[in-house]
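In: Just to be clear, the model below is a prediction. Sequence and coordinates:
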Amino acid sequence: MTQVIWQDSYSIGIDTIDTQHKQLFDIMNKIYVASEEDSDIDVIMPLFDELQDYTKYHFDEEEQYFTTLSQGGIEQHKSEHQFFIDELDKIKQQSLRIGTISLELLYFLNDWLVNHIQVEDPKYLDHDNIS
């Protein structure tokens, strides 16, 4: 696995949300680098806490924004967000038990986030009203 590099194709066309997505990538990359350097769990966990906190902040912001744009279906989106939050918690607990974070878990985070940004987020946009 390599670091998650932002690509223009990931942009959903809303600057605030795109900036937040980039921040999520940055935090994930910090975790990846720490893992690659075989950093101690005491180094990785604060980064993981940052990812959890920022993910919750971003999802809340995104849900509020999408609620104003969408006619429905936001509950499904919220459910997907909750799934990711729950998975982050499971990964954190597992990492604490084993003393490190596995690359397999980082793959999951990367794949889920990229797929979510590219496939799920655009479903809630009214492209006629994006500036």
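Out: Yep, that arrived.

In: Every contact and neighbour count from this point should use C-alpha atoms.
Out: Noted.

In: in this structure, which spans are strands?
Out: Ranges of strands within the chain: none, based on DSSP state E.

In: putting a second one here so we can go through both:
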Amino acid sequence: MNEEIKKIEWNDEYLLGVPEIDKQHKKLIAIANELYDVVTGDESALKEKMPSILKELTDYTEYHFSNEEELQKKIGYVGLSTHKAAHEFFIKEVGFQIQKLSADSKGGVLGFYKYIVNWVLNHIAKADKIWANFMKQNS
């Protein structure tokens, strides 16, 4: 197992100041961390719980992205189409990676976890901060 992959803890530096979206971001990280906990825990738990965690992660990600895009549309955010394209790319990539995952490969699951949290945190820190600032300036 790759020891350099560590569990990501929520940090308030990731807050956008948009309470509903901040709450959703925290939940996304919490779901990803469930995957981390299962993959670093008991082998039988991984095989048993991984499918439901992956389903929850993909379902909640789509729900969150839809909410975020609706909010951006409502505030007239000019970067909506670019932001939506980033969301669509992530959803496709996650789907592709899930198809390749096997509960027998803890390293593969940990690599998937790392991809998810790095993408989400980078997306929050960059793209989401831009539209959140746009919203604050135009409200």
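Out: Yep, that arrived. Bear in mind that the values here come from a model prediction, so they are computed numbers and not experimental data.

In: Next, the TM-score between them, please.
Out: Overlay of the two chains. TM-score (TM-score structural alignment, normalised by the length of structure 1): 0.89; 129 aligned residues with a CA RMSD of 1.7 Å.

In: and the gap between I29 of structure 2 and L54 of structure 2?
Out: As defined by CA to CA, to the nearest Å, I29 of structure 2 lies at a distance of 13 Å from L54 of structure 2.

In: number of nearby residues for I29 of structure 2?
Out: Other residues near I29 of structure 2 come to 20 when the count uses other CA atoms under 10 Å.

In: Quick one: map it onto structure 1.
Out: Applying TM-score structural alignment, one finds that I29 of structure 2 aligns to F25 in structure 1.

In: looking at it, that match is touching W6, isn't it?
Out: Yes. Using CA atoms under 8 Å, F25 of structure 1 is in contact with W6, at 7.2 Å.

In: Could you give the residue range in structure 2 aligned to the helix ranked longest in structure 1?
Out: Longest helix in structure 1 by number of residues, with DSSP state H as the criterion: helix 41-69. Using TM-score structural alignment, the residues of structure 2 aligned to helix 41-69 of structure 1 are 47-75.

In: Now do the counterpart of V18 of structure 2 in structure 1 against D121 of structure 1, distance only.
Out: When structure 1 is aligned by TM-score structural alignment, V18 of structure 2 is paired with I14. Distance, I14 of structure 1 to D121 of structure 1, using CA to CA: 11 Å.

In: do the same with Q7 of structure 1
Out: 16 Å.

In: So for those two, which sits in the more crowded spot?
Out: D121 (17 against 8).

In: counterpart of that one in structure 2?
Out: For D121 of structure 1, the residue aligned by TM-score structural alignment is D128.

In: do L109 of structure 1 as well
Out: By TM-score structural alignment, L109 of structure 1 lines up with I116 in structure 2.

In: pretty sure that match is touching A30, no?
Out: No. With contact defined as CA under 8 Å, I116 of structure 2 and A30 do not form a contacting pair (11.7 Å).

In: Pick out whichever of the two has more residues nearby.
Out: I116 (19 against 16).

In: Could you pull out the buried residues of the match of helix 41-69 of structure 1?
Out: For stretch 47-75 of structure 2, burial by neighbour count (16 or more other CA atoms under 10 Å) applies to 50, 53-54, 57-58, 60-61, 64-65, 68-69, 71-72.

In: ok, those residues vs H25 of structure 2, which is closest?
Out: H64 (8.1 Å; CA to CA).

In: Give the burial count for the closest residue to K49 of structure 2 other than its chain neighbours, as a bare number.
Out: Counting by CA to CA, 6 or more residues apart in numbering, K49 of structure 2 lies nearest to V38, which is 7.3 Å off, once chain neighbours are set aside. Look at V38 of structure 2: counted by other CA under 10 Å, it has 20 neighbours.
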